[in-house]
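1. this one's sequence-less:
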């Protein structure tokens, strides 16, 4: 159980108090605090700190205290994580010193029944001021290069894209465990060997030696071996293996059912039987085919195109979030057709509920060890021992989670020195190459191990071999065709743009009368690389110019709102086209993870969704390119226009694929229907030109005369009523805005929300649905002439939206819609 008592926090100058007695003499000002939590989160809650404040939380000592009444006697205090250099006292007596944010500690104590717990988190700046050897290379990602000596996160210390909120404090739970009657699991490892599934189990039981013990997996129960109590502190060893015949397999949700089974430990002692819930397990195999320089994942023998994004904590300040908010974030990923998130080495190991939710929703996890960019001092024995313990704790905790399909040694540890000209044999990720493989083989067998992200190839940043961070389309401002020309194999970071958020978020960022662009409040939160003469808004503007043919500077001066709309559209085009290329049959690429999933604060940040989880245009584009059953169009130049129908799901797909051609006035020129029968987990390519039976130059590649076709629309309708649509514009997306295109909408009540139907007479490009206080299930889609689409709109908690506004990029008119039945 948690240490169920109120906490408070106070700051003192570094070294100002050595212990709680000295602290009392200083009489600091105390504030209420939450645990798990951080100093920044406590000050935020008290209204004494904001996201744009420049307080250095590493510059002070931070003290946490709590008094608890409860039963006296022996107990174990479990500290899930203390950031970072920490000392702990119980009733004035020192019980723990910790120097790693990622270490878990269990301390046997004797409680008095009226107990005070005090935690001092020392100034990290003071700790790092001690003279130590410098690394063999530097990074601009963080200012403090000596962070390489301390096991803590970069989050909150990378001022170029997140708030300065360095985590300090008990950022994971503080728990009181009974000294007797509890089990400490040491191994809970599912495995699959052909048709045989098994769970290997080992735990230490603290208490009287059990008369009997068993482990139940689903409906299967097997007895455990009860060992002798050779060490009272270590407890009694319980061990055994449960075999589960016919156990269902766990799949990512895009390719099957993420089946799970509950696990229970049953202990009989003193004639009574107690049941301990150990969570769930899933059975799956994972293989990585690295032949020919690739990286192709298969789950249960099924090849999987991995698509998703890099995860950031849903509350970057506190580094812990309520389970319902965490559930909403993971569910959003799964419902978009994404099947993987990556926890990058710049971040943290997530709270336990995260992994349970990824198991439940069928979202795979690429999991870095929390190392990034800096040279690791593994020759220091104490540092190496700390890292060994960290890896063991992490990998053991991951054993029962089928969603964890790749473990990796960290982020850009090898790219950083390689780009600075350091010799490859020097610029190695030693954790990923020397420590992680052996630890994973012992504690997490069967899960692929990657030395570093990126790695492989002549240089680790070359995308045509191994794991890459591909920013050709994006920061390096390459044309969209570079996604194919670069021969990307598996990119664990890509497509980072300053993604414009929804209008509600834009208004929350800006002050009264401010406009986006050069407003200091706006620019402060636009991500950038430290030391660069550009930021990611400049990157977005580049694609506004090249993909939409607009002058972003001129538009921003004259019409700031349209400037934002163009930015949203340009990013959506780049993201959808690149992901569609990566997913294309015959592509060299087997995985693409966008950087990032979520903004750390309200901003035009890298996130596909904003800091409240509200989708941006890039999220909608990503979802369109990634849904397990869909149709995508692409222009293959002189080879004509191609459609690819995807069916990643485990059931066959039978339906009708319709192509329609429209001219510039919105008149239907021609249409054709094709029967489509796809096996499970299959795809099919169709020549759109060929579907009409004669040459029409639909992509306008040969240019024998004036272009006739303005819009190509593809619609896939399945037998069970589901549908997917795609649009290709042979003349490109740089279209002039006109007045009335016949765009209109109406809404009817449906359940706890509304069914909003959007119709258009002429082509509507990037239809937007703006509903203050509510969220549409989709927008930023195209509507072919004469088409209609119904979108569910659901209110946000506590909101009572009354109206919506529907618009399109190529129309200067928007259409208001009343949700409460009143007149517009």
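-> Received it, and whenever you're ready, just let me know what you need. Here the structure is a predicted model, which is why all the values come from computation and not from measurement.

2. use CA for all of it now, contacts and neighbours both
-> Will do.

3. ok, now which ones touch the spatially most central residue of the chain?
-> Central residue of the chain (CA atoms, centre = their mean): residue 311, 2.2 Å from the mean position. Taking CA atoms under 8 Å, 6 or more residues apart in numbering, we find residue 311 in contact with 341, 342, 343, 344, 596, 597, 598.

4. Name the SS class of the first one, please.
-> The three-state label for residue 341, taken from DSSP: H, G, I helix; E, B strand; the rest coil, comes out as strand.

5. ok, second structure coming up, stack it against the first:
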């Protein structure tokens, strides 16, 4: 029986400098959220409040509660064993029960189980969890082991804790402490299921399950009894007998022709409950002891990593899958605020943008079970980094044992999930050692190689042999190879954001791009909620504080390059930098998709934000979709026409061929056809087809006043021959009508001239309003319809005016 201990907690600062004692605390939770609820701190996400809260991470905190316990009579006592189960302690914790120290811990990423029956008292019991300062712990470990280089000043590599708590180039420095996952008492008798680890594979068309079961027997004086372990799935059952003293069994089940689990876009996601039971050998001896049950849903699919000829391709059910992915960071600096409803919204937004994979980035967490459950059902593949990022990590004790314990814990926990397709050793640490000058700074000290090349692959091979392991990203497949080589394995591309024009993506020919991105500001309503700046400008104090990247605002302006004019107002800056972000990522993804199957995936940086910030995200910190999100939905669609190398490449990510007539027209900006071409094409299923154009189509007579269009069936694309500031755009003329409809307003725009990248920003009128499409270019005579949804009434006329309705050529420039 499990009894949660989530009630009656109080929080106290163990400090002479901080006068906070006995305030109500929420468990699961953390110090920051408790102080915020008590009105003792300002919201760290607003303005520069973050700067005034650094003391929290340098303070020792005590959580305390009391509970009643009786040896018999309430259903929770009278058992052989009672364990205190802590699913998540953040991070440097001492657990004290009735004045006796139970244990000390120092790892946010693992769970703990402590036998405590001998410490429990009849009646009232006291429980305290004291959290030491993470910074004090870090200082002690660093002094013992010697410094290690990293990408940031904060030494997060000296503690097993969510690294981005210590700030990142998109996140605040908010160093948390607290009981961040469940805590409770587990009472049991005789024996219990200590762990169940299913290895799920395919044998031809049949599903195969190896259920590795470990049993813990009570330590009492009674003789151990024979036990029976059963496993059942899809109507198939297996059984194993455990003699007295035996603690482990492997049960094998063969399921005839189950429905196969596929990534989204490739098939369905049937799931099957796998149930493992523990009981006495003789049913007539069943007294309620020795009984335990474990149930999880599993999916049948084969999985491998194709590395032939230095490729990097995820193959599911013998079908290579082109990855249309995004990197995932913790969705909040305070993970207990991430509700199931919020996860459903965020993962739904990922699916609506046509993603099929999320990479759980190594500076964050092993996510909640709810996260992986939802990915299983949505068909969203998960690439799981082990939590190491952008730093050299010590391999000495206590870290070696902690890393092994957390890896074992989470590999077993996540093994049932079919959505999990890859374990990755770290983020950018191999590259840091090879290319960022770490080797010289380390002077022979450890940096994590023993984890990435030895410990972690051994654990994955032992505990999760049906899934591939990759030592890091970027990585070329061997420790002695240049790690960020586009021609091998996985590559990260950051020269574009940091110093190059985004057209530089076109010079790359990668096998798999696991990280690349381009910044843009969040939605206007998100900035306005978070910042008190008046006026709001690109360089106002709050905007500067919510831009964490080095020279971030300067890079935003440099990134406009020749693509868009220099902004003169905040509204222009906001629209154009958001637009440029969408265009940059569209250009890169189209380039990489056009190279399939040589390139077999893109994982853009990043899907989400953890707070209101100028960043690389497609969904901002208030859950609003930036223009980039709409661009991702288009560029990750199953079928795509992309202009490449004097023609187009047709990309078909469906199981059926794509056939028809490709119609190509070179037009004057006025809409007058200048040249036409038609090509009969057949694009193979899950394939690409390049189509080269004759010079009459591919070359403009006047690059400043012409546009090229291509259409195949319902898919269309257009390309200008010059950058926007050089194009002789007419001043945009269009007819616009806005009419109320159930749930919102329908806005219809009919172009009388060419209209470039039409966008609606209804959050400027109502923070809860959103639009169904964005960044639509209309040729003369074309019509676009937008549906704006809002919980309240919107002024239809306001939706038709600047700065809510925008386009690039709203005035001749």
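-> Noted; the coordinates are in hand. Keep in mind the model is a prediction, meaning the values are calculated, not measured.

6. Would you pull the TM-score for this pair?
-> Scored against TM-score structural alignment, normalised by the length of structure 2, the superposed chains reach a TM-score of 0.86; 761 aligned residues with a CA RMSD of 3.2 Å.

7. Can you add distance to residue 409 of structure 1 and give the contacts of residue 311 of structure 1 back as TSV?
-> Converted to TSV, the contacts of residue 311 of structure 1 look like this (distance: CA to CA, whole Å):
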residue	distance to residue 409 of structure 1
341	16
342	13
343	11
344	10
596	19
597	21
598	23
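
8. Closest one of those residues to residue 14 of structure 1?
-> residue 344 (31.1 Å; CA to CA).

9. Number of residues surrounding the aligned residue in structure 2 for that closest one?
-> Using TM-score structural alignment, the partner of residue 344 of structure 1 in structure 2 is residue 361. Here the number of neighbours of residue 361 of structure 2 (other CA atoms under 10 Å) works out to 26.

10. same deal with residue 135 of structure 1?
-> Residue 135 of structure 1 sits with 14 neighbouring residues when counted by other CA under 10 Å.

11. Hmm, residue 323 of structure 2 is touching residue 356, no?
-> Yes. Contact between residue 323 of structure 2 and residue 356 holds when scored by CA atoms under 8 Å: they sit 6.5 Å apart.

12. which position in structure 2 aligns with residue 124 of structure 1?
-> In structure 2, residue 124 of structure 1 lands on residue 134 (TM-score structural alignment).

13. what does residue 248 of structure 1 give?
-> Under TM-score structural alignment, residue 248 of structure 1 pairs with residue 259 in structure 2.

14. tell me the contacts of that match?
-> Applying CA under 8 Å, 6+ apart, the residues near residue 259 of structure 2 are 270, 300.

15. Okay, it and residue 209 of structure 2: tell me how far apart.
-> 14 Å (CA to CA, to the nearest Å).

16. Now compare the contacts of residue 311 of structure 1 with structure 2 and keep only the conserved ones.
-> With both residues aligned by TM-score structural alignment, their matches' CA atoms under 8 Å, the contacts of the contacts of residue 311 of structure 1 that structure 2 also has are 341, 342, 343, 344, 596, 597, 598.

17. From residue 364 of structure 1, how far off is the second one?
-> Think residue 342 of structure 1. 8 Å.

18. Which residue is the nearest non-sequential neighbour of residue 708 of structure 2?
-> Excluding its sequence neighbours, the residue lying closest to residue 708 of structure 2 (CA to CA, 6 or more residues apart in numbering) is residue 666, at 4.5 Å.

19. for residue 417 of structure 1, that is, sorry about that
-> In space, residue 417 of structure 1 is closest to residue 427, 5.4 Å off (CA to CA, 6+ apart).

20. three-state assignment of the one you found?
-> Reduced to three states with three-state DSSP, the structure at residue 427 of structure 1 is coil.

21. Contacts only, for it.
-> By CA under 8 Å, 6+ apart, residue 427 of structure 1 lies in contact with 375, 413, 414, 417, 418.

22. what sits against the residue in structure 2 that the third one lines up against?
-> By that I understand residue 414 of structure 1. In structure 2, the residue paired with residue 414 of structure 1 according to TM-score structural alignment is residue 430. Applying CA under 8 Å, 6+ apart, we find residue 430 of structure 2 in contact with 449, 472, 473, 474, 475, 483.

23. contacting residues around the last one?
-> What that stands for is residue 483 of structure 2. Per CA under 8 Å, 6+ apart, neighbours of residue 483 of structure 2: 430, 431, 434, 473, 474, 475, 476, 477, 491.

24. what's the mean deviation for the helix or strand where the first one lies versus structure 1?
-> Element membership of residue 430 of structure 2, judged by DSSP states H and E, is helix 429-435. Its aligned residues in structure 1 lie a mean 2.3 Å from helix 429-435 of structure 2 after superposition (mean CA distance after the TM-score superposition for structure 1).

25. and the next element down the chain from that helix?
-> In N-to-C order, the element after helix 429-435 of structure 2 by DSSP H and E is helix 438-442.

26. what stretch of structure 1 lies opposite whichever helix or strand comes after that next one in the alignment?
-> As assigned by DSSP H and E, the chain's next helix or strand after helix 438-442 of structure 2 is helix 449-450. With TM-score structural alignment applied, helix 449-450 of structure 2 matches the range 429-430 in structure 1.
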